[in-house]
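Trainee: This is the structure alone, sequence omitted:
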């Protein structure tokens, strides 16, 4: 299903996006050496509840996971890149952490992810991974707009990731959002321009470039959820929800000062 929101719902989406962005930035600020992933999950639960919002993850039970997910945020560390299940792990200096959060507020879902380094250690490979996904995300946003094809966004994202030297996995990518978290159209992280669904005002898309340092192959943890690089290399993931407008795009989950 491809859902086109009316102007009232788009306004609700802006509120939802601001909440997601605020929670992610608050959690990032609390991520220091010694922080436990389960504390991040509890803090996310508290902030979602206080805002009168609903988690998209707790009861999430797709075919590819061992559901229900049962937690409020995805916490992926180092070689984990997607769907990281919060567990009893204490963050160490130099860990690369990705936080992925989706909530519903006012009946509208927004979805975002950030990757960053914990502590003072700054491995060059990790900095490059994060930079590549953030640049690819900005390229995808810049390519989006009314009457643009999905393939134009995919091509923009993939061009940045490929130029940075990374292989691209196409099993998981961006997607439509609206009243539910995962909707059509699928937005691959690489593709051919001029192909695919033509974007319309009122469409919400979650764009999410992610890469692994030296492989495009994923493996699934014993927890049935966490997806890791097959080689144990580090990974990064960046995501924003955007709204297609009459004259461009609105980035709903971008943090503001």
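Mentor: Received it, and whenever you're ready, just let me know what you need. As the structure is a computational prediction, the values presented were derived from the model and not from experiment.
Trainee: switch to C-alpha atoms for all contacts and neighbour counts from now on
Mentor: OK.
Trainee: What's the first helix or strand after the host helix or strand of residue 19?
Mentor: Element membership for residue 19, per DSSP states H and E: helix 7-30. Per DSSP H and E, the first helix or strand lying C-terminal to helix 7-30 is helix 37-50.
Trainee: on that earlier part again, could you give the angle of the helix holding residue 19 to helix 37-50?
Mentor: 150 degrees (axes from the mean of the first three to the mean of the last three C-alpha atoms, to 10 degrees).
Trainee: What residues of helix 7-30 count as buried?
Mentor: Of all the residues in helix 7-30, those buried under the rule 16 or more other C-alpha atoms under 10 Å are 9-10, 12-24, 27-28.
Trainee: same question, stretch 124-132
Mentor: Buried-residue list, stretch 124-132, by 16+ other C-alpha under 10 Å: 126, 129-132.
Trainee: next up, a second structure to put side by side with the first:
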């Protein structure tokens, strides 16, 4: 049933990607393979569904499955969910490069010229540029610094809030009182006698309250230090990335590299 569900989803997605109606798809399929009817297509798109007699619609013959896979340029295994790679060749390439299909397709798009506005006539130049970028001595440093930058951005967005941790582990009334009394104190003021914030506000400075205030202040201090540290680290990463970026450009611009990166029509 899982394979049937995957088959239906992926076959429908492939048809939608090409903007096929069932009628248009049947016309193209029949032209290429000299077979198929409207009823066939309806069944192919409803594999695994129950019909009126209580039976389940089964998969088409392997020949038909192979034809459908060939028609859309994918593998039968992709249609049935045995692999997420659309073709066996793509699976081998991804395994060799230790990368995913989306990344490999992006590389192919650049080196073929398909994803660049000026088209395939300059594909050789694009391939050379990509080659020099990936093999530049500074490129490894660039990737490493991007990883550091992403980590700091993530920590900034999902930072640990120490104040919230204190609040969760403390009675609400006590926490609220600690917030109110956070800057309270007792000291002698010349000419004014003794100042006691707790006494003036009719609050008893119990050991429990004093401990709660200390915990709150420590948490606030940690949050501030963490926030400041992350902000500084992000700025430093941005500076390093810019510096490495220009180092890569210098490496790309070596005289021996220039002829291969010139666009030709």
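Mentor: Yep, that arrived. In this text the structure is predicted, and so the values were computed from the model without any measurement.
Trainee: What's the TM-score once they're superposed?
Mentor: Overlay of the two chains. TM-score (TM-score structural alignment, normalised by the length of structure 1): 0.24; 104 aligned residues with a C-alpha RMSD of 6.0 Å.
Trainee: quick one on the thing from earlier: the helix holding residue 19 of structure 1 packs against which elements?
Mentor: Helix 7-30 of structure 1 sits against helix 37-50, strand 96-105, strand 108-117, with contacts defined as 3 or more C-alpha pairs under 8 Å, 6 or more residues apart in numbering; DSSP states H and E.
Trainee: Could I get those in TSV, plus columns for distance to residue 153 of structure 1 and mean neighbour count?
Mentor: Compiled in TSV, the helices and strands packed on helix 7-30 of structure 1 are given as follows (distance: least, C-alpha to C-alpha, whole Å; neighbours: other C-alpha atoms under 10 Å):
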stretch	distance to residue 153 of structure 1	mean neighbour count
helix 37-50	31	17
strand 96-105	21	25
strand 108-117	17	27
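Trainee: how about the ones you listed in TSV, adding distance to residue 235 of structure 1?
Mentor: Formatted as TSV, the helices and strands packed on helix 7-30 of structure 1 follow (distance: least, C-alpha to C-alpha, whole Å):
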stretch	distance to residue 235 of structure 1
helix 37-50	18
strand 96-105	8
strand 108-117	9
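Trainee: where do the strands sit along the stretch 101-250 of structure 1?
Mentor: Taking DSSP state E, counting those that start in this stretch as the test, the strands found in the stretch 101-250 of structure 1 are 108-117, 174-177, 183-187, 204-207, 210-212, 218-220, 227-229, 235-237, 240-244, 249-251.
Trainee: looking at those, which is closest to residue 55 of structure 1?
Mentor: Taking C-alpha to C-alpha, strand 108-117 is the member of the strands of the stretch 101-250 of structure 1 nearest to residue 55 of structure 1, at 9.4 Å.
Trainee: Nearest to residue 186 of structure 1 among the helices and strands packed on helix 7-30 of structure 1 would be which one?
Mentor: Comparing the helices and strands packed on helix 7-30 of structure 1 by their distance to residue 186 of structure 1 (C-alpha to C-alpha), the top pick is strand 108-117, with 14.3 Å.
Trainee: Tell me which other helices or strands the closest one touches.
Mentor: helix 7-30, strand 96-105, helix 124-143, strand 174-177, strand 204-207, strand 235-237, strand 240-244.
Trainee: Would you convert those into a markdown table that also reports distance to residue 161 of structure 1?
Mentor: Shown next, in a markdown table, are these (distance: least, C-alpha to C-alpha, whole Å):
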| stretch | distance to residue 161 of structure 1 |
| --- | --- |
| helix 7-30 | 24 |
| strand 96-105 | 18 |
| helix 124-143 | 6 |
| strand 174-177 | 15 |
| strand 204-207 | 14 |
| strand 235-237 | 12 |
| strand 240-244 | 17 |
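Trainee: residue boundaries of the helices in the stretch 101-250 of structure 2?
Mentor: Counting by DSSP state H, counting those that start in this stretch, residue ranges of the helices within the stretch 101-250 of structure 2 are 101-112, 123-135, 139-157, 162-168, 172-180, 197-200, 207-252.
Trainee: Kindly reformat the strands of the stretch 101-250 of structure 1 as JSON lines containing distance to residue 38 of structure 1.
Mentor: Converted to JSON lines, the strands of the stretch 101-250 of structure 1 look like this (distance: least, C-alpha to C-alpha, whole Å):
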{"stretch": "strand 108-117", "distance to residue 38 of structure 1": "18"}
{"stretch": "strand 174-177", "distance to residue 38 of structure 1": "26"}
{"stretch": "strand 183-187", "distance to residue 38 of structure 1": "29"}
{"stretch": "strand 204-207", "distance to residue 38 of structure 1": "26"}
{"stretch": "strand 210-212", "distance to residue 38 of structure 1": "24"}
{"stretch": "strand 218-220", "distance to residue 38 of structure 1": "20"}
{"stretch": "strand 227-229", "distance to residue 38 of structure 1": "18"}
{"stretch": "strand 235-237", "distance to residue 38 of structure 1": "20"}
{"stretch": "strand 240-244", "distance to residue 38 of structure 1": "24"}
{"stretch": "strand 249-251", "distance to residue 38 of structure 1": "29"}
